[in-house]
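J.: sequence and predicted structure, then a few things I'm wondering about:
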Amino acid sequence: MSVSLTARAAVAPHARRRVRTAAAFLAPFALLFAVVYLAPIGYTVYQSLFKLHRDGLGLSAPTKVFAGLGNYVDALHDADFRASLLRVLLIGVVQVPVMLGLALVLALLLDARSTLFKRFFRLAFFLPYAVPGVVGALMWSYLVAPGLSPITAAGNALGLHLNLTSNAMLAPTIGNMLTWGWTGYNMLIIYSALQAIPPELSEAARMDGCGAFRIAWHVKIPIVRPALVLTTVFSIIGTAQLYNEPAVLQHVAPNLSSSYTPIFAAYNAVDDNNFGYAATESVLLAVLAFVLSFGFLKLVQRRGAEAAS
């Protein structure tokens, strides 16, 4: 017994030193995380609890008063804000699967043994992501502007009267801009996961008589499933934060609403000096992005558990 107590007493100082060393290494990250991430979130939630109060005549400066959940009630009853949430949800439901499907196909083509000029095509596929988002949106705004668009001109020559900035075409146009800009980024993540697959697995499948399609479907895609889940979560969060494309496109599409997306609506509230309402819309958008991404992760985990059982 005494030997055991002596051994524990000798180990305890070493354990405390390890804990202190680990805490010293983690402290800079924890400090930056708290200052850059947690503090702004907390301040945003705090601001969302206040609203501007103006007197009956509106002659005096507005005062900030505590509103509790009043801003949240107003935002959820705001038809324009609800429409913006539904709009980004519908864009994401269509655009995200299309984009990730293209990214997966391109990554599989690059990973194929018979593909030539892999470095060139890898750079070509990734290049749109290297273009700054605002610059890419400006380029596409010229390509879809009614009076300038070569796409519209080509359609008119074929007897097709296209208007890529009409109300019915705004969502497909923005979805196309997102797909063009982010497919290469997601392709690179999936391609990196494909490169980590041991070549012996593909060789064994090939020796069993599997062709390229069956190897991709039964060997490669199941192994890169975590990369597909990661890119899906990133895409859900990115679509919820949609702003650059509609903000730039509005200059050539005046019919695009100033509250087309939730971020757009929150920016307009900031422009009106209604910071509490803007904070409320930001918090609701963050909650929506969290629910969608976390719900997707839980769905994937449940299906994985069912498949394993």
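T.: Arrived safely, thanks for sending.

J.: rest of the way, CA atoms for contacts and neighbours
T.: Fine.

J.: any idea how many residues pack against F126?
T.: As a burial measure, F126 scores 20 neighbours (other CA atoms under 10 Å).

J.: how close does it get to D80?
T.: Using CA to CA, to the nearest Å, one gets 36 Å for the distance from F126 to D80.

J.: same deal with S282?
T.: Distance of S282 to D80, given as CA to CA: 15 Å.

J.: between those two, who's got more neighbours?
T.: Remark: of S282 and D80, S282 carries more neighbours, 22 against 18, as counted by other CA under 10 Å.

J.: and that one, how far from A27?
T.: In terms of CA to CA, S282 sits 29 Å off from A27.

J.: with Q195 instead?
T.: Relative to A27, and taking CA to CA, Q195 is found at 35 Å.

J.: and what of G181?
T.: 37 Å.

J.: again with Y129
T.: Taken as CA to CA, the span from Y129 to A27 is 34 Å.

J.: ok, the two, which is more surrounded?
T.: Higher neighbour count among Y129 and A27: Y129, with 17 against 12, using other CA under 10 Å.

J.: can you tell me the SS state at the closest residue in space to that one that isn't next to it in sequence?
T.: Distances taken as CA to CA, 6 or more residues apart in numbering put G181 closest to Y129, at 5.0 Å, once the chain neighbours are dropped. Here G181 is recorded as helix under DSSP: H, G, I helix; E, B strand; the rest coil.

J.: give me every residue that touches G181.
T.: P128, Y129, V131, G133, G136 (CA atoms under 8 Å, 6 or more residues apart in numbering).

J.: let me know the closest of those to N186.
T.: Y129 (9.6 Å; CA to CA).

J.: list the contacts of that closest one.
T.: Counting by CA under 8 Å, 6+ apart, Y129 makes contact with G181, W182, T183, G184, Y185.

J.: which one of the residues you listed sits in the busiest neighbourhood?
T.: Counting neighbours by other CA under 10 Å, G184 leads the contacts of Y129 with 27 neighbours.

J.: hmm, it is touching L102, no?
T.: No: between G184 and L102 there is no contact under CA atoms under 8 Å: 9.1 Å.

J.: got another one to weigh against that:
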Amino acid sequence: MTDARQTSYGVKAAPYAHPSPTTALKGALRAPYFFLVPATVLFALFFALPIGYALWLSLHKVHVSGLGLGSGARKEVWAGLENYTDAFKDSELLHGALRVLGYGTIVVPVMLGLALLFALMLDTDRVRLAPFSRLSIFLPYAVPGVVSATLWGFLYLPDVSPFYFVLDRLGLPQPNLLDGGPLYLALSNIAVWGGTGFNMIVIYTSLQAIPAEVYEAAKLDGATPLQIALKIKIPMVAPSLVLTFFFSIIATLQVFSEPTILKPLTNSVSTTWSPLMKVYRDAFGAGDVYSAAAEAVLIALVTLVLSFGFLWAANSRNKQEEAR
């Protein structure tokens, strides 16, 4: 066999070189890395780089000479951990964290409890219009947070809310939901209304993955629907409950839209009501991006520690149960 090939025009074509097995193997091994390049670049530009820049800003501050006028009067200098020390001593940041803690103690249990209840109800054989019910429960999650907070904000205002009109006609008391303690309930209601549907879908999907043979065996043993729900369904969807709890904790620590939207409607919401609102005010209100960066890094670290701490505790418990 000759290396050159004869064409229909009588001209010899260039010999076709077959790649060696070693070259083909190297190309196959390198291919996955080429596919990872776009994702790696996007991760570096829009995630790693901003985090690194925030860390760099948190370790610097502005040194003002004299009255701060003229060129060179304001210089960026190394601050070390000074911004972090000031953040730990900041009472406004601490009070904001305590308010978010109280907010989370209402939102997380109520939201996950309702999500689990709705998922169990939709998983029964007797439910009617299941697709419509699932869509109705999930639909609030599709509404942007700013829109939902604006909507509920006007529903909380006595002058424009239809709820207050009905209460007035019935001669019932009209509580002010935007003042004092009820404010926590008002904010929690917005979060529960918007987040229950997503968590319900996650739990409901896990319920649908349970084999039907498990339910049939339980029914043959005489288990009631309530016993099946409590002793079979809930334990088997425990990983989904852990996942939804994990997401809920992160969302609670990062609450920003709801109190920010309600702030113009009431004097009970300050510009530092939540830690992220404090970061926003310092960065864009006071113009101190260095202190704001340090506060943002602390919030991220607290979120990271709490999240991984909870996941570690959940995994440890699962391993102990499997060892039994």
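T.: Alright, I've got the coordinates. Remember, it's a predicted structure, so these values are computed and weren't measured experimentally.

J.: thinking again about what came up before, shared with structure 2, which of the contacts of Y129 of structure 1?
T.: Retained contacts for these in structure 2, judged by both residues aligned by TM-score structural alignment, their matches' CA atoms under 8 Å, are G181, W182, T183, G184, Y185.

J.: what's the separation between the last one and V135 of structure 1?
T.: By that I understand Y185 of structure 1. As judged by CA to CA, Y185 of structure 1 and V135 of structure 1 stand 17 Å apart.

J.: now for S161 of structure 2: what does it line up with in structure 1?
T.: The equivalent of S161 of structure 2 in structure 1 is S149 (alignment by TM-score structural alignment).

J.: who are the contact partners of that match?
T.: S149 of structure 1 is in contact with Y142, L143, counting by CA under 8 Å, 6+ apart.

J.: quick one: it from Y72 of structure 1, how far?
T.: According to CA to CA, S149 of structure 1 and Y72 of structure 1 sit 41 Å apart.

J.: V65 of structure 1 too?
T.: Separation of V65 of structure 1 from Y72 of structure 1 (CA to CA) stands at 15 Å.

J.: repeat that for N255 of structure 1.
T.: From N255 of structure 1 to Y72 of structure 1 the distance is 28 Å (CA to CA).

J.: likewise F117 of structure 1?
T.: 54 Å.

J.: the two: which has the busier surroundings?
T.: Neighbours were counted for F117 of structure 1 and for Y72 using other CA under 10 Å; Y72 has more, 20 against 9.

J.: would you confirm that that one contacts S282?
T.: No: applying CA under 8 Å, one finds Y72 of structure 1 not in contact with S282, separated by 10.6 Å.

J.: so V62 of structure 2 sits in a strand?
T.: Yes: per three-state DSSP, V62 of structure 2 lies within a strand segment.

J.: alignment lookup: it to structure 1.
T.: Matched to structure 1 by TM-score structural alignment, V62 of structure 2 sits across from L52.

J.: then Y184 of structure 2?
T.: Counting by TM-score structural alignment, Y184 of structure 2 lines up with A171 in structure 1.

J.: which strand or helix spans I51 of structure 2?
T.: helix 49-58 (DSSP states H and E).

J.: run through the strands of structure 1 in chain order.
T.: Secondary structure of structure 1 (DSSP state E): strands at 50-53, 63-66.

J.: Provide the aligned range in structure 2 for the last one.
T.: If I follow you right, that is strand 63-66 of structure 1. The aligned range for strand 63-66 of structure 1 in structure 2 is 75-78, by TM-score structural alignment.

J.: run through who's touching that stretch.
T.: Contacts to stretch 75-78 of structure 2, defined as CA under 8 Å, 6+ apart, come from residues L59, H60, K61, V62, H63, V64.

J.: over to stretch 249-269 of structure 2?
T.: Stretch 249-269 of structure 2 has contacts (CA under 8 Å, 6+ apart) with 100, 103-104, 107-108, 145-146, 149-150, 153, 157, 178-180, 183, 187, 190-191, 270-271, 273-277, 299, 303, 307.

J.: if we can go back for a sec, looking at the strands of structure 1, which is buried most?
T.: Mean neighbour count (mean count of other CA atoms under 10 Å) peaks for strand 50-53 among the strands of structure 1, with a mean of 18.

J.: for stretch 315-324 of structure 2, what is the distance to the chain centroid?
T.: In terms of CA atoms, centre = their mean, to the nearest Å, the gap separating the centre of stretch 315-324 of structure 2 from the centre of its chain is 27 Å.

J.: likewise for stretch 288-306 of structure 1?
T.: Worked out by CA atoms, centre = their mean, stretch 288-306 of structure 1 lies 15 Å from the chain centre.

J.: read off where it ends up in structure 2.
T.: Taken onto structure 2 by TM-score structural alignment, stretch 288-306 of structure 1 occupies residues 302-320 there.

J.: buried residues, that stretch. List them.
T.: Using 16 or more other CA atoms under 10 Å as the test for burial, stretch 302-320 of structure 2 gives T303, S307, F310, L311.

J.: now stretch 200-209 of structure 2
T.: Result for stretch 200-209 of structure 2 [16+ other CA under 10 Å]: buried residues M200, I201, V202, I203, Y204, S206, L207.

J.: go on, stretch 228-242 of structure 2?
T.: By neighbour count with 16+ other CA under 10 Å, stretch 228-242 of structure 2 contains the buried residues I228, A229, K233, I234, M236, V237, P239, S240, L241.

J.: cool, stretch 145-161 of structure 1 as well?
T.: Going by neighbour count (16+ other CA under 10 Å), the buried part of stretch 145-161 of structure 1 is A145, P146, S149, I151, T152, A153.
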